[in-house]
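**Student:** next comes the sequence, and after it the predicted model I'd like to discuss.
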Amino acid sequence: MDINKRTILWIVFAVSLVILWNNWMVSTGKPSMFSPAPPAAVAAKAGVPASAGAVASAAGAAAIGAQPGAVDPAAFKREIVTITTDVVKADIDTLGGQIVRLELLKHHDKVDPKKNQVLFQKVANKTYLAQTGLVGAPNAPNHTTGFTAKPGVRTLADGNQVQVVLEAEQGGVKLVKTFTFKRGDYTIDVRHDVSNLGAAPVAPELYLQLVHDGNKPEGDSYFNSSFTGPTLYTPADKYKKLTFEAIEKHAAKQAENPSVALPADHPTKADNGWVAISQHFFVSAFVPQDKLPREIFTKKLEPNVYAIGVVQPLGTLAPGATVSNSAKLYSGPQDEKALEKVSPGLDLVKDYGMLTIIAKPMYWVMEQLFGVLHNWGWTIIAFTILIKLLFFPLSAAGYRSMARMKVVTPKMTAIRERHKGDPTKMNQAMMELYKTEKINPLGGCLPIVVQMPVFIALYWVLNASVEMRGAPWVGWITDLTQPDPWFILPVLYAISMYITTKLNPAPADPMQAKMMLFMPLAFSVMFFFFPSGLVLYWVVNNVLSIGQQWVITKKYAPAEAK
């Protein structure tokens, strides 16, 4: 019975590793074992037309639908204004005054390390844009209007900021967009100045929206830790994660019945908060002007292209009047400290998964260690030692139980032989033996049970912390969030696990004994695909466990076990 329970725990642990392995494969863009149809495929199967998708509101419809008074892109002499700071390189299209490309100069591309990470872009099957404009006033300037860029400095030289000013006049309304980029900052200040040049009052509304295609990492699954999709935060409803699939389904319903109500899976009104597109290690978020009512919308724009945004009323403007609105656009890494400064709740996009309650303080401890060691690999090793010290009493109890189990294994084998035809009597005899020898049949499982939540939480920390992305350890380990390129750590893991297995009492069942010896090999193969930082933790943990088990067996086990 004790061996069976221990085997079950190993199986649970193995299943956990399979799930984590699936997460890692998905996060690196490889196929998953749990692959659903992508949004575009779902739409095709449902027969959803390209124009499908009901409006979030009357204002939201104008904000993200076809715009009246839009210029002909072929006729408009557009200009791409490129701004370069010490951390970003941004391209702003004067057609619509939208950010069409954003390159992060301090973060390399996951696939090609020689290139920089690019967020906003419009190429082939990738669409990722930041758009703003006006609705509510007839033919007011929007993200399809032609803007004029004022001359100015385009590169951050000796100063601390650089600005781009775009102007457009249409329908008797003038819109001036001012983008301000700052040194060492991924936050872009976005100011809109709206003037009524007509003879009658107007009531314009400002929209801010992020547009993204529905393509997620290939093989996306329910267990995908590399989440890509819309997110938002309001003081009342807190942090919400949405999906492109949900927007697609709502669009299909509205195509069948235009009177379908607003989606119920996210709040639609607030006077604070933010909207964003989150992805692995990075996020782009619009933070509208504070304490100003806004309407939140999500919408399908065209096949496999979606939007999340807000619409803010600017009040009634008398002829000749001007109103200003200040917002922020953060587009960069999911750095907790930086995100906390931008807006409350924005740090929540750094997703630690189901074990956030363990992973978040775990990362804090590791961050303190890193402040001393200045190397994430040595930080993981130091953290592993701390964990072993913390759980030493539980591990000691488990190893003492295993030491006693080794002594009574011959007696257990004799009981099985004597009562092999009567399971009830065999279990009763086993329980008597445990009671007489003062053995906890589950004591040997304690080391495994203790390590599992820490192991899984560390996986999420490695998978969510952009600080460790590209962080080296020593020699061949140049990125702790990527697999070991030479497979040295998985081999060391297999060796250490083999030694650990041999130190434990052998199962009486020969088949179970073979399975226990096979598991280290199976796990080491799976670890070929795991982050090297995670395998490093497990190797160090095994080495410490071997030493701990040897010491306990020699010093604390009963005399007969010695």
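**Tutor:** Looks like it arrived, so ask away.
**Student:** could you use CA atoms for every contact and neighbour count after this?
**Tutor:** Fine.
**Student:** what are the boundaries of the helices in the protein?
**Tutor:** 2-27, 39-46, 58-64, 244-256, 336-342, 356-373, 376-390, 392-418, 423-437, 446-464, 488-503, 510-526, 532-555 (DSSP state H).
**Student:** most neighbours per residue, which of the ones you listed?
**Tutor:** Of all the helices of the chain, helix 58-64 has the most neighbours on average by mean count of other CA atoms under 10 Å, namely a mean of 22.
**Student:** neighbouring contacts of that one?
**Tutor:** 54-55, 133-136, 205, 207, 295, 297, 299, 301, 307, 310-311 (CA atoms under 8 Å, 6 or more residues apart in numbering).
**Student:** let's see that with 10 Å instead.
**Tutor:** 53-57, 67-68, 131-136, 142-143, 204-209, 211, 295-301, 306-313 (CA atoms under 10 Å, 6 or more residues apart in numbering).
**Student:** filter these down to the buried ones, ChimeraX style.
**Tutor:** For selection in ChimeraX, the members of these meeting the burial criterion (16 or more other CA atoms under 10 Å) are listed in this command:
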select :53,54,55,56,57,67,131,132,133,134,135,136,142,143,204,205,206,207,208,209,211,295,296,297,298,299,300,301,306,307,308,309,310,311,312,313
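**Student:** of the contacts of helix 58-64, which belong to strands?
**Tutor:** The strands, defined by DSSP state E, take in 131-135, 205-209, 211, 295-301, 306-313 from the contacts of helix 58-64.
**Student:** okay, the helices of the chain in JSON lines with distance to residue 121 next?
**Tutor:** Output for those, formatted as JSON lines (distance: least, CA to CA, whole Å):
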{"stretch": "helix 2-27", "distance to residue 121": "20"}
{"stretch": "helix 39-46", "distance to residue 121": "19"}
{"stretch": "helix 58-64", "distance to residue 121": "18"}
{"stretch": "helix 244-256", "distance to residue 121": "18"}
{"stretch": "helix 336-342", "distance to residue 121": "22"}
{"stretch": "helix 356-373", "distance to residue 121": "32"}
{"stretch": "helix 376-390", "distance to residue 121": "32"}
{"stretch": "helix 392-418", "distance to residue 121": "51"}
{"stretch": "helix 423-437", "distance to residue 121": "66"}
{"stretch": "helix 446-464", "distance to residue 121": "23"}
{"stretch": "helix 488-503", "distance to residue 121": "37"}
{"stretch": "helix 510-526", "distance to residue 121": "35"}
{"stretch": "helix 532-555", "distance to residue 121": "31"}
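**Student:** next up, a second structure to put side by side with the first:
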Amino acid sequence: MGREVQRALLWVILFGSLFMLWDNYQVYKGGKSFFGAPEQAQTAQADQTASIPAPAPAAAAQQTPEIQAAAPVKEPVVVTTDRMKVTFDLQGARIVGTEMLLFPQQADWTQVGLAGMILGREPAKDLGNVKLLEAVPSHTYVAQSGLVGGDYPTHADEFRLVSKQLSLDGGDKLDVVFEADKGGVKVVKTYTFKRGFYGVDVSTTVKNETDKAIAPQIYYQITRDSSKPAGDNSMYSTFTGPAFYTSEENFQKLDFSDIRDKDAKFVEKTDNGWLAMVQHHFVSAWIPAQGESRLNYAREVSKDLYSVGTLITMKELAPGASATDAATFYSGPQEQARLEQLAPGLELVVDYGWLTFLAKPIYWLLDFLYGIVGNWGWAIVLLTCIVKAVLYPISAAGYRSMARMKEVTPRMKALQDKYKDDKQRLNQAMMELYRTEKINPVGGCLPIFLQIPVFLALYWVLQGSVELRGAPWILWVNDLAMPDPWFVLPLLMAATMFLQILLNPKPTDPVQAKVMYIMPLVFSIMFFVFAAGLVLYWLTNNVLSIAQQWWINKTIAEERAKRLAKQ
């Protein structure tokens, strides 16, 4: 009975974990979760202080002019740095394109390797580089800024390009300057690019050339439709949408549907933080200067087109006076070390799901190991060894129980035959046998149970960390964040599972024994669609477990032989 409970618990844990991952995938593909639709997370809105008069954020946001989804780029201005190609439009001096020169677009895993051969799918010959911002008829994703509060230049007005040089070339810094005049107000936008930096420092200088004082407000916003990014992996359930960060409520993600239904909850009035548009592995974010009072907003500007932004009131400008507001616009990969340096909390756009508390330390350890070995695959192998070493005392106790159980299997079978008509007496005899032989009937489950949180956390690390995107290991494994294109790792894992079954006690029930031998095949099929790095972790864990179990079996057999020799 004890051994059957152990087996049942073991498979329930494993199947439950795998089912959770599979259910997550089904939701991403457009299906319904087995557990039903999750409730929308409610985030508290910042208290509005009555003593501070201010226009309602939603009303203030309506001052910013709208832009239609298919608005063409009239006069593109292309700036090239060592890391990206940025396209501006003279209409508003808005950023309408960011191409990641160091991140090529990836083919879906079903288009390469054995899966591609079986399905007859081939990737396009030239997938190009990853593009974040775009302004094309089928997709709108742009960054805008401008002035409101009067007849001032906005992102819908024409600007002039002042700068002549549009390439970083061998330099470390490049300023690209645009100018516009409207209503007696002159606006100069200076975009500063730096070598090795995906961000752009944006300086907006406003000069009052009228004969009256003015009090303009400057806005920074990102406008995007709700479509998934091009090349989004079919195996990953990832968030695409806006996010705000403030010290009041920290990180708050917004669903496009909530913005459309005017149900989005976020901190509106604040003097800190940033706003972003998040997608798998990449992010675009406006980071205004900290300490400026601002009003955050989110709205649907037209059908399936959404804007999130912040509105900042500048100081009053007397005739002839000028003022400058500074912000940073980042559009690039979610590299955690880089994001942490840019702004507080910006690294939170790397979504590790509900296991963030465990996934972040695992990523930190992986990154540390990668710094030593220079290969993410070997870093995963070392991580597995470390986890195995930490859990060694617990797993060793479990394996000893299993080894002793294997030796007493004939005696257990004899007891089952003897008391087959008396379940109560059989249970008593089995418990007495366990006490005599110092066997914990569920001891073998604990090592696997403790591995499950690490397994799930590593799943989120492989899914969310851009550092592992396209990371090779050896030979045929050229992307640890994607499934093994030739299914070699899942098959090797099945082989190691089969060896583990041979080392463990054989079930006395013939049906259960057959099921045990079928399980490696079932698991190998399920692991075909998991990231290669995840399968590598489990394969390494199995190999170490086999070595540990073999050694313990050998030790216990020798101890028993010595005891029998003394009798």
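**Tutor:** Perfect, thanks for sending it. Worth saying up front: this structure is predicted, and the values here are computed from it rather than measured.
**Student:** among the helices of the first structure, which is nearest residue 193 of the first structure?
**Tutor:** When the helices of the first structure are compared for distance to residue 193 of the first structure using CA to CA, the nearest one is helix 58-64, at 17.5 Å.
**Student:** in the second structure, what residues pair with stretch 463-482 of the first structure?
**Tutor:** Stretch 463-482 of the first structure lines up with residues 463-482 of the second structure when matched by TM-score structural alignment.
**Student:** any idea how far apart the tips of the matching stretch sit?
**Tutor:** The stretch stretch 463-482 of the second structure measures 9 Å between its terminal residues, going by CA to CA, to the nearest Å.
**Student:** can you tell me what residue 148 of the first structure aligns to in the second structure?
**Tutor:** Correspondence of residue 148 of the first structure to the second structure, assessed by TM-score structural alignment: residue 160.
**Student:** count of neighbours near its match?
**Tutor:** When counting by other CA atoms under 10 Å, one arrives at 15 neighbours for residue 160 of the second structure.
**Student:** looking at the helices of the first structure, which is nearest to residue 268 of the first structure?
**Tutor:** If you check each of the helices of the first structure against residue 268 of the first structure by CA to CA, helix 58-64 wins as the nearest, at 10.7 Å.
**Student:** check the mean deviation of the closest one from the second structure.
**Tutor:** After superposition onto the second structure, the mean distance of helix 58-64 of the first structure to its aligned counterpart is 2.1 Å, using mean CA distance after the TM-score superposition for the first structure.
**Student:** how far is that helix from where the chain is centred?
**Tutor:** Here the centre of helix 58-64 of the first structure is set off from its chain's centre by 30 Å, with CA atoms, centre = their mean, to the nearest Å.
**Student:** and stretch 161-178 of the second structure, by the same measure?
**Tutor:** Relative to the centre of its chain, stretch 161-178 of the second structure is centred 34 Å away, using CA atoms, centre = their mean.
**Student:** what is the end-to-end distance of it?
**Tutor:** Using CA to CA, the distance between the terminal residues of stretch 161-178 of the second structure is 5 Å.
**Student:** go on, stretch 414-425 of the first structure?
**Tutor:** Taking CA to CA as the measure, stretch 414-425 of the first structure stretches 13 Å from start to finish.
**Student:** need the residues that contact it.
**Tutor:** Applying CA under 10 Å, 6+ apart, the external contacts of stretch 414-425 of the first structure come out as 408-412, 426-427, 429-431, 433, 508.
**Student:** could you do stretch 203-212 of the second structure as well?
**Tutor:** Stretch 203-212 of the second structure is contacted by residues 145-147, 152-153, 177-192, 214-216, 218, 314, 316-328 when judged by CA under 10 Å, 6+ apart.
**Student:** ok, now how distant is the equivalent of residue 205 of the first structure over in the second structure from residue 466 of the second structure?
**Tutor:** When the two structures are superposed using TM-score structural alignment, residue 205 of the first structure falls opposite residue 217 in the second structure. When CA to CA is the yardstick, residue 217 of the second structure and residue 466 of the second structure sit 36 Å from each other.
**Student:** next one: residue 291 of the second structure
**Tutor:** 31 Å.
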